[in-house]
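Chemist: Sequence first, then the predicted structure:
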Amino acid sequence: MPEKSWKRTERAVAARLNGRRVPVTGRSRGDAPDVDHRWLAIEIKHRTRLPAWIEDAVCQAEAAAREDQLPVAILHQKGRDHDRDLVVLRLADFESWFGP
């Protein structure tokens, strides 16, 4: 039976970041991340298509960033405290700034 694409995605990200995929059988919802890592708690969401507005926000940050700046998009939900905002950036940019 071929491996499911979401499992391949979890394995690929784990390998890139020097982590280890935690099998679904080894976790229950909320008690362990998808990838075991030394300093990150990695939860992976695999979708057929990501919302275009999120991709657009990251592209805008990239277009505006100088060479010495990390392009990030901050996602804020109206009425929420800014401590709950999400920071979105490309995995390659994350790796180049923070390493695996």
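Modeler: Everything's here; your move.

Chemist: only C-alpha atoms for contact and neighbour calcs from this point on.
Modeler: Will do.

Chemist: List the contacts of the residue nearest to residue 58 when sequence neighbours are not counted.
Modeler: Of all residues not flanking residue 58 in the chain, residue 73 sits nearest, at 5.3 Å (Cα to Cα, 6 or more residues apart in numbering). Residues near residue 73 by Cα atoms under 8 Å, 6 or more residues apart in numbering: 54, 57-58, 61, 87-89.

Chemist: got the residues you listed as a markdown table, with distance to residue 5 and secondary structure columns?
Modeler: Formatted as a markdown table, those follow (distance: Cα to Cα, whole Å; DSSP: H, G, I helix; E, B strand; the rest coil):
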| residue | distance to residue 5 | secondary structure |
| --- | --- | --- |
| 54 | 22 | helix |
| 57 | 26 | helix |
| 58 | 24 | helix |
| 61 | 29 | helix |
| 87 | 25 | strand |
| 88 | 22 | strand |
| 89 | 22 | coil |
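
Chemist: got another, please set it beside the one above:
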Amino acid sequence: MTASLIRIAGRVQGVGYRDWLVHEARRNGIAGWVRNRRDGTVEALLAGERDAVQAVLTACRRGPPAAQVTSIEESFAEAPAEPGFIRKPSL
């Protein structure tokens, strides 16, 4: 089990990125959350089996069709206490 906190920059708000990431995370058995940040980035906590987390991170680099990802910052994190993957309110 591994967990990563990521911040995705680029054209990632207003293009369905959060809903897309909820779908990708659930499809890969990832726990955590996703939310928009005031600075225009999308932040997410991804926790699960190492290969599954890596698969979602790879997918995040391209995002949904209307997104244009310019960078992703990743740091290690604690796994969430709750199971499942949710969309949190914007911060």
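Modeler: Arrived safely. The structure displayed is predicted, hence computed values, not measured ones.

Chemist: where does the TM-score land?
Modeler: Put the two chains on top of each other and the TM-score (TM-score structural alignment, normalised by the length of structure 2) is 0.31; 42 aligned residues with a Cα RMSD of 3.6 Å.

Chemist: What subset of the contacts of residue 73 of structure 1 is buried?
Modeler: 57-58, 61, 88-89 (16 or more other Cα atoms under 10 Å).

Chemist: can those residues go into CSV with extra columns for distance to residue 21 of structure 1?
Modeler: Below are those laid out as CSV (distance: Cα to Cα, whole Å):
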residue, distance to residue 21 of structure 1
57, 29
58, 27
61, 30
88, 22
89, 21
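
Chemist: in structure 2, which spans are strands?
Modeler: 2-11, 31-36, 42-48, 68-76, 85-87 (DSSP state E).

Chemist: Serialize those to a markdown table and add fields for mean neighbour count and distance to residue 57 of structure 2.
Modeler: Output for the strands of structure 2, formatted as a markdown table (neighbours: other Cα atoms under 10 Å; distance: least, Cα to Cα, whole Å):
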| stretch | mean neighbour count | distance to residue 57 of structure 2 |
| --- | --- | --- |
| strand 2-11 | 19 | 9 |
| strand 31-36 | 23 | 13 |
| strand 42-48 | 24 | 9 |
| strand 68-76 | 14 | 9 |
| strand 85-87 | 20 | 15 |
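
Chemist: Which one of the ones you listed lies nearest to residue 58 of structure 2?
Modeler: Among the strands of structure 2, the nearest to residue 58 of structure 2 by Cα to Cα is strand 68-76 (10.2 Å).

Chemist: for that closest one, packing partners?
Modeler: strand 2-11 (3 or more Cα pairs under 8 Å, 6 or more residues apart in numbering; DSSP states H and E).

Chemist: tell me which strands and helices the strand it packs on is in contact with?
Modeler: If contacts are counted by 3+ Cα pairs under 8 Å, 6+ apart, strand 2-11 of structure 2 sits against strand 42-48, helix 50-60, strand 68-76.
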